[in-house]
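Asks: sequence plus predicted model, see below.
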Amino acid sequence: MTLLTAKSISKTYREKVAVNHIDLTVKEGQLIAFLGPNGAGKSTTINMLTGLIQTTSGEIRLAGLDPKQKEYHHKIGVVFQNSVLDGQLTVQQNIQNRARMYKNIDLDFENQLIDDFGLTTILDQRYDTLSGGQRRRVDIARALVHQPDLLFLDEPSTGLDIQTRKVIWGTLEKLRETRGLTIILTTHYLEEAEEADFVYVIDHGEVIAHDTVKQLKEDYAQNLLTIESENKDAVLAEIDSSWSVVQEKGSLLIKVPNEHDAIDFLQRVEPLITHFEFRHGNMDDIFMALTGKEIR
């Protein structure tokens, strides 16, 4: 079932167009990833969807609600790039202050969040004394305490170590499975986008591609087979004429349609090669193909 829709939303600042007529559809329980370089319009889009800023034009609806309505904000949780928590308060005080903004808070759920995010031992510490990873875990727990339908995560893992990211994503996946939590994510960590149900690639304020990860890979990411051989001419003679080949010193970089074609080719040239490496197309390839630049 569709949870959130955005129809032709735009945001302009004087003569600058930050977001240009973007359409979005988010279904319940999905993990949606926004990919794009800095300045592409990702955060501006998030800010419109969360009601932090108003659209210049277009329409946003969450379960039939408008961002201007109080009920809209009861259905969402938001974790911004920069924390909005009070550094002088303890972890517990920050979480409780958020909980008091809502009626009928489930204390068992709140305590489970504290446990799952590993916050039990730091509840009495002031927020400004915490490490970056601890702060981020508190930020997310606080955003979830009222059990929102939709969680917005704007670059949640920037600067975090892999252990912290695993704790965060393990807990969020648990909530998706048990409570049907929907997540919209902007990220520079492409391995996080790999796990998304649907991806929107944004550049210059526009959606330049949108699809499942699988389909985006098929459309834009090519598998790469690297061959080392002392007889490159003989290997080249066996390569399908439709395949792209780049020669680099002692290696041949061959773009192949799929792993099955790569296996067939390797079997034919096995006596000629001294080393090979096969790499599936990934999110880096998609990003480079669509934007022509690495994520910054």
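Replies: Happy to help now that I have it. Numbering: from 1, shown residues only.
Asks: could you use CA atoms for every contact and neighbour count after this?
Replies: OK.
Asks: now the helices for the stretch 151-296 of the chain?
Replies: Assigned by DSSP state H, counting those that start in this stretch, the helices in the stretch 151-296 of the chain fall at 162-179, 190-194, 213-220, 232-238, 259-269, 283-291.
Asks: most packed of these?
Replies: Mean neighbour count, computed with mean count of other C-alpha atoms under 10 Å, is highest for helix 283-291 among the helices of the stretch 151-296 of the chain, reaching a mean of 18.
Asks: putting a second one here so we can go through both:
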Amino acid sequence: MPPQQPPSIKVSSLTYTFPDRSTGVSNISLDLPPRSRTLLIGANGAGKTTLLRLLAGKRLAPRNTISVSGKDPFAEGLDGVTYLGLEWVLNAIVRTDIGVDELLKSVGGDHFPERRDELVSVLDIDTNWRMHAVSDGERRRVQLAMGLVRPWTVLFLDEITVDLDVWSRAQFLGWLRRETESRECTIVYATHILDNLAGWPTHLVHMHLGTVKEWGLADEMLEGLEDRQRVTGNSRLGELVLGWLKNDLKDRGPRSQNRRAPEGKTYSFGGNMAVGGYGQEYRAKLEEER
């Protein structure tokens, strides 16, 4: 078996249509290099979740439109690809009367003790916690440790830091940065929360109504925003994103006139069409659907 290629992400003219024929994403092309940290930016309903799930192999994309580490993530499967999104967050087991040590052991924490202990420290987790008796923010920290304790090469994060306080988020983002600087791995992170992200991304992707309006190196896209930053007190990244979203809202018009599918539209846990439900398509349908 040939060794896996470096963790690059290449997308070529990707269009995805839901079974009800509504459009999820349209004509997307990207080229994200190994060790990059990409922020996926866009208003609610821009298509971020749809794109992330396609990249992670959670949905069947048209042939030859997506390559992650040189492979089709749905057809071939990939070792080391981790996707943390809504269905992972809603996993019922993390709300039961179970201890942190048990949970971390159940996902292989004992096989990676140094990494486990580092995540426990970075996320300020008390291993004596019982999961039914913790806050949402504490529960989210444990979930992050569970999802990341096994070393990954490509990480897709879909707005999973929303319950973290400012300090926890800063520590977590710093840890992610060190990961990409110390080994061959790549991150794509969709978020609306820009705290502590100044200087963090290497690349930015701006999505609007299922398309990528612009993307590129973060430093190049942030050039020339210093004056606006001084006036408002926002970071350059904050000013750039505010400008994008303001223009997107103007271009889109009222949501009642927007005919695109909701971003949360996908498959329910039972495999039926739903709005806001998440589940993995069955690989057995691969050849049939292609």
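Replies: Perfect, thanks for sending it. Owing to the predicted nature of the structure, the values given are computational and were not obtained by experimental measurement.
Asks: of all the helices of the stretch 151-296 of the first structure, which one comes closest to Leu252 of the first structure?
Replies: helix 232-238 (7.7 Å; C-alpha to C-alpha).
Asks: what helices or strands is the closest one leaning on?
Replies: For helix 232-238 of the first structure, the elements it packs on are helix 259-269, judged by 3 or more C-alpha pairs under 8 Å, 6 or more residues apart in numbering; DSSP states H and E.
Asks: residues in the second structure aligned with the helix it packs on?
Replies: Aligned using TM-score structural alignment, helix 259-269 of the first structure spans no residues in the second structure.
Asks: what's that helix packed up against?
Replies: Looks like helix 259-269 of the first structure contacts helix 232-238 (3+ C-alpha pairs under 8 Å, 6+ apart).
Asks: so which residue is smack in the middle of the second structure?
Replies: Closest residue to the average C-alpha location of the second structure: Leu157 at 2.4 Å, with C-alpha atoms, centre = their mean.
Asks: so who does that one touch?
Replies: Residues near Leu157 of the second structure by C-alpha atoms under 8 Å, 6 or more residues apart in numbering: 83-85, 187-190.
Asks: neighbour-wise, which of these leads?
Replies: Counting neighbours by other C-alpha atoms under 10 Å, Ile187 leads the contacts of Leu157 of the second structure with 28 neighbours.
Asks: just send the helices of the stretch 151-296 of the first structure back as TSV, with distance to Gly41 of the first structure too.
Replies: Shown next, in TSV, are the helices of the stretch 151-296 of the first structure (distance: least, C-alpha to C-alpha, whole Å):
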stretch	distance to Gly41 of the first structure
helix 162-179	24
helix 190-194	17
helix 213-220	20
helix 232-238	44
helix 259-269	36
helix 283-291	14
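Asks: any idea how far Thr38 of the second structure is from Asp31 of the second structure?
Replies: 11 Å (C-alpha to C-alpha, to the nearest Å).
Asks: what do you get for His206 of the second structure?
Replies: Counting by C-alpha to C-alpha, the gap from His206 of the second structure to Asp31 of the second structure is 14 Å.
Asks: same deal with Thr266 of the second structure?
Replies: Counting by C-alpha to C-alpha - Thr266 of the second structure and Asp31 of the second structure are separated by 25 Å.
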